[in-house]
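# Kindly generate the corresponding structure for this input.
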Amino acid sequence: MRRLTAALLVTLLGAAPALAQFGPQGPPAVGVMTAARQPVTESTDFTGRIEAVNRVDIRARVTGFLQERTFQEGQEVKAGDVLFRIERPPFEAQLEQARANVASAQATLENARVALARARELQSTGAGTRVALDNAQAQERTANATLLGAQAAVRVADINLGYTDILSPIDGKIGRASLTPGNVVSPTLTEPLATIVSQDPMRVAFTVSSRAAGELQARYESRGGPSAVVVRVRLSDGRPYPQAGRIEFIDTQVDRNTDSLLIRALIPNPRREGVQAGAAGDRALIDGQFVTVTVEGNEPVQAIVLPRAAVLQDQGGNYVLAVDAEKKAQRKPVRLGRTIGDQVVVEDGLAGGEQVISEGLQRVRPGQEVNPAPAGAPPPGARPPGAPASPPAPAGRAG
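Next up is the predicted model:
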């Protein structure tokens, strides 16, 4: 029994140092970084749609049989190019008939003038009556009016003959033709013969909520307003479009249904190098396509940028934990701006120079004392990379 008690006493005394290792620990180790200002390009994203600056529906101005189509669907055309031809002979005949009516009216007018001169002569000699003179004057005026009407009919017939060649009013790309030669066309057709949309430049139209519009105005008003920003787009597959645009129009009214404001920007749409004109995909921007619109400042501004992981959120909003002079974590509410990859811009809440905790946040509570070290540095007591492992503790002697 004495030997057993002595063995237990020795065991407990030997275990005392091991139990001491599980005593209270020190402040949690955290990684901190300095909230420093750096150049940042401010930008805001919206959803937009590409629009052609000019868009024209091609329609016939006269009724007739469509004789010829002179273009390939999808090609680019110039202003003044002939697109369709309507059968000409009926309109040429109408023009000749109108000219014949002019000749007849001229003969009638000359005869009326001769009769008027005779009536005046007779009336001056007393052989003619006043009634006869008045009738001759009326007939002369009527013949003159008939001639003017016939001459106007010639101009109308000539104009209608010119309308048999349907011309392009603008430069642009022409779409599909709705009718083929042989069909009767007229101004009353509900569907246009074709549609032409201009290609360069293009417009990008997007809507901005009233709140976002107010924020953009407050941000750029002192820097020059719309001239202080550029507009960039990303295509539907995520590729950035290389050309930048400028805002050309801001609507004067807010849409009452959506509480949003329409903004339009002009953006170049040059032909891609190495692609034949009029070929499919010769220009990157197409009328009607959806794009992501980015409104960004011309010049970068100084702003605080933190890792997104350093920002926490609760019911009170976004906040960070900063280490004060007493090495205690203090909560600081922040207002965030745009996200750049895995980082976020802090627009308000930090003055710069604060030591913000970016690593080990899960072990810290506001007001708690911490053991700060530069973010990315190994924790205290950690073995440096490449250092040999510690030698094993010597084995105890057997009793």
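
# contacts and neighbour counts: CA atoms only from here.
Will do.

# Report the secondary structure state of Val102.
Secondary structure state of Val102, per DSSP: H, G, I helix; E, B strand; the rest coil, is helix.

# neighbours of the closest residue to it other than its chain neighbours, just the number please.
Of all residues not flanking Val102 in the chain, Ala150 sits nearest, at 4.9 Å (CA to CA, 6 or more residues apart in numbering). Using other CA atoms under 10 Å, Ala150 has 22 neighbouring residues.

# The structure of the following sequence is requested for comparison with the preceding one:
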Amino acid sequence: MRRRTAVLIVLAMAAAIGGGASIFLRWVDPETAQAIALPAPKVPVVAEKISKSNVPIYLRGVGTVIAYNTVVVRSQIQGQITRIAFTEGQPVRAGDLLAQIDPRPYQAQLDQTIATRNRDQAQLTNAQANLGRYTELGNKGFATPQLLDTQKAQVAQLESAIKADEALIEASQIQLEYTRLTSPISGITGIRQIDVGNIIHPTDPNGLVVVTQIEPISVIFTLPEGDLPKIQEQMAKGHLKVLAYSQDDKIKLDEGTLALVDNEILQTTGTIRLRANFPNRGHRLWPGELVNAHLLLETRSGGVTVASSAVQQGPNGPYVYVVGQDGTVQMRSVTVEQSNDGRDLIDSGLQAEETVVVDGQYRLQPGSAVQLLEGTAARADELESSVQRAIP
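Below you'll find the model as predicted:
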């Protein structure tokens, strides 16, 4: 009996279809010279099963942090600074003392106006007493009408002088109060612009210090004008939440609410400006800071999401590899609504409970048989894929 031999020939054919390579194995019987194709080896991949969940829909824009109020603390009088009562960068409340101007000249002016008022008051008291006596004498025929009229005029003149004195006293008291430079708002002090011993003037351009209110605070950001109808529709239902993130979108800074949609569209950029208010109790938002604003438009119930790594870009747009019941994969075009935190919300193209490949796509082509990796093997395959993608 002739001895049968089997020759196993491995033909490796690298095909640039789908960016992968297919390996075909054939077994050739030397007696019949018939080639029998063997199943191609399964491609190891990492996959996940799609599930539905409530997915927040965000509109994202770049914004600038704007202080509610910024005040340059200036003096309303001229004088020498005798005391600085704050530290640069210190939180202050409205009415807190920031600096003291030498009050002695203004106290002396107040004392002088008070003394003048007291003198005029004494003269008025005497004139009123004389008027009373002249009136009594006039009733008895011992005083002329002219004398009575003169005395009445003197009393009226002194009464007017006292009113003027009272006004001067009030003005002097205000001037004396101006020697105390206080914060008009609650906020954070900036860099001090003048030192103790210097003369401060009302015309000084930099004043004493700038106080900036940072709690609460605002962010002004822009979005494409095409988003305006959706924003107006959701605003009609209630307040919209806005999240502020750092420029790299990794650090959440604060949560606030949308306060204003600007009353005009910027024609040069085709965008609309919006203003959001934040409590900023942690002082993580700082005036002038650039941040990313995420406007929560709505929460979609039963949304289909996949890992962002599952979505590939092809000549016809985004697609994924879907694993079928027979263990092979097929390309499926999808529509991505948004990407957030490494997950893509799929608007169309996928259904719940389907399985998609999230790593290892570079070795696949339509119809490839796959082996689903899990646990440690999946992590190792992800690492290998990362290395392969990094190689030019």
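
# circling back: for the corresponding residue of the second structure for the residue nearest to Val102 of the first structure, what are its contacts?
The alignment partner of Ala150 of the first structure in the second structure, by TM-score structural alignment, is Asp165. Neighbour list for Asp165 of the second structure: 113-114, 116-117 [criterion: CA atoms under 8 Å, 6 or more residues apart in numbering].

# ok but Asp165 of the second structure is inside a helix, no?
Yes - according to three-state DSSP, the state of Asp165 of the second structure is that of a helix.

# State the distance from it to Gln128 of the second structure.
Distance from Asp165 of the second structure to Gln128 of the second structure, counting by CA to CA, to the nearest Å: 18 Å.

# Kindly report the same for Pro105 of the second structure.
Pro105 of the second structure is 35 Å from Gln128 of the second structure, by CA to CA.

# Which one's more surrounded, these two?
Gln128 (18 against 11).

# what's the counterpart of that one in the first structure?
So, by TM-score structural alignment, Gln128 of the second structure is matched to Arg113.

# Surely that match and Ala138 touch.
No - at 10.4 Å, Arg113 of the first structure does not count as touching Ala138 under the criterion of CA atoms under 8 Å.

# got a list of what the aligned partner of Val82 of the first structure in the second structure touches?
Counting by TM-score structural alignment, Val82 of the first structure lines up with Leu97 in the second structure. Counting by CA under 8 Å, 6+ apart, Leu97 of the second structure touches 85-86, 180-183.

# Name the member of those residues with the most neighbours.
Ser183 (24 neighbours).

# Which residue in the first structure aligns with that residue?
Aligned partner of Ser183 of the second structure by TM-score structural alignment: Ser168.

# Check what contacts the helix or strand hosting Phe24 of the second structure and list those residues.
For Phe24 of the second structure, the host element (DSSP states H and E) is strand 20-29. Under the contact criterion CA under 8 Å, 6+ apart, strand 20-29 of the second structure has outside partners 5-15, 34-41, 362-365.

# Return the subset of those residues lying in strands.
7-15, 34-38 (DSSP state E).

# Output the residues you listed in JSON lines, with neighbour count and distance to Thr64 of the second structure appended to each entry.
Putting those into JSON lines (neighbours: other CA atoms under 10 Å; distance: CA to CA, whole Å) gives the following:
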{"residue": "Val7", "neighbour count": "11", "distance to Thr64 of the second structure": "72"}
{"residue": "Leu8", "neighbour count": "12", "distance to Thr64 of the second structure": "69"}
{"residue": "Ile9", "neighbour count": "12", "distance to Thr64 of the second structure": "67"}
{"residue": "Val10", "neighbour count": "11", "distance to Thr64 of the second structure": "63"}
{"residue": "Leu11", "neighbour count": "11", "distance to Thr64 of the second structure": "61"}
{"residue": "Ala12", "neighbour count": "11", "distance to Thr64 of the second structure": "58"}
{"residue": "Met13", "neighbour count": "10", "distance to Thr64 of the second structure": "56"}
{"residue": "Ala14", "neighbour count": "11", "distance to Thr64 of the second structure": "52"}
{"residue": "Ala15", "neighbour count": "12", "distance to Thr64 of the second structure": "51"}
{"residue": "Gln34", "neighbour count": "11", "distance to Thr64 of the second structure": "74"}
{"residue": "Ala35", "neighbour count": "14", "distance to Thr64 of the second structure": "70"}
{"residue": "Ile36", "neighbour count": "11", "distance to Thr64 of the second structure": "68"}
{"residue": "Ala37", "neighbour count": "11", "distance to Thr64 of the second structure": "65"}
{"residue": "Leu38", "neighbour count": "10", "distance to Thr64 of the second structure": "63"}
